[in-house]
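Asks: Okay, sequence plus prediction incoming.
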Amino acid sequence: MITTAPMAAACMASANAPPNSVVHFSRADTEPVRAVGDFIARTGGRLRLFFLPAYAPDLNPDEWVNQNLKARVAREAVADEQGLTAAMHSGMHRLQKRPDSIRAFFADPHLSYISP
C-alpha cells in the first residue's frame, strides 16, 4: 500500500521537473491522492494531476515501458529466473540510454492527454 508521505515525497522530488510535468493516479485511494492534489495545487502549474480509470493500461505510460520490456525479453532465449532478471535489467538499461524511445511512447494518441 502506498501512503500519503511517499506520494507527497515523490511529488516534491518532481517539483524540480520541467513545467507541465504530469502526475497520474488511479482513484483507488482517495486520501493520499487528496494530499498529493493539495501539493500539486501549490506548485503554480508546474505539475499537473490526471486521474486514470481503475484499469487503463493504454493510458498509463508505465505500461508502455512494461510492454516494451516484455516484448524485448520475449525475443531472447531465457532459460531460468537468473536469465530473466538479466534480460530485464538489460532492457531497462537500454531504455535508460535511449530517451528517444521513451519520448516515442508519448507520441501515441492514447497518451496525448500528457502532452503540454
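Replies: Everything's here; your move.

Asks: okay, CA-based contacts and neighbour counts for the rest of this
Replies: Will do.

Asks: Tell me, how many residues neighbour the nearest residue to Leu47 once chain neighbours are set aside?
Replies: Closest residue to Leu47 apart from its sequence neighbours, by C-alpha to C-alpha, 6 or more residues apart in numbering: Ser21 at 4.8 Å. Using other C-alpha atoms under 10 Å, Ser21 is surrounded by 17 other residues.

Asks: structure B:
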Amino acid sequence: MSSTQGKLTLHFLPGYAPDLNPYELVWSRAWRTGVARRPLMKGEKLAQSVRQQFADIGNSPARVRSFF
C-alpha cells in the first residue's frame, strides 16, 4: 500500500455482530419490555406507543450508556 503511505488501515468486521451494535440492544430492550409484551388497549395507537417507548429509553442516560 505504497499509495496510501501507511495512512490507511483495513479492519475486518464480522458480517453480523448484534452484541457490538447498540441499535440491536435498543431493539432488544424494546422487544423484551415494551409494546411487544402486551396487547394494545382500545384506542391506543401502535406508532404512538412505540415512539413513547423509545422516548422513555432515550430519556434515561444510564440506560443509553449501558448500550455502549
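Replies: Structure's in. What do you need? Predicted model, so just to flag it, every value in this text is computed and none were measured.

Asks: picking up where we left off before, what's the counterpart of the residue nearest to Leu47 of structure 1 in structure 2?
Replies: Counting by TM-score structural alignment, Ser21 of structure 1 corresponds to no residue in structure 2 and stays unaligned.

Asks: In three-state terms, label His11 of structure 2 for me.
Replies: coil (DSSP: H, G, I helix; E, B strand; the rest coil).

Asks: Distance of the residue nearest the centre of structure 2 relative to Val64 of structure 2?
Replies: Per C-alpha atoms, centre = their mean, the C-alpha nearest to the average position across structure 2 is that of Tyr23, at 2.0 Å. With the distance defined as C-alpha to C-alpha, to the nearest Å, Tyr23 of structure 2 ends up 11 Å from Val64 of structure 2.

Asks: farthest residue from the center of structure 1?
Replies: For structure 1, the residue at maximal distance from the C-alpha centroid (C-alpha atoms, centre = their mean) is Ala79, at 29.2 Å.
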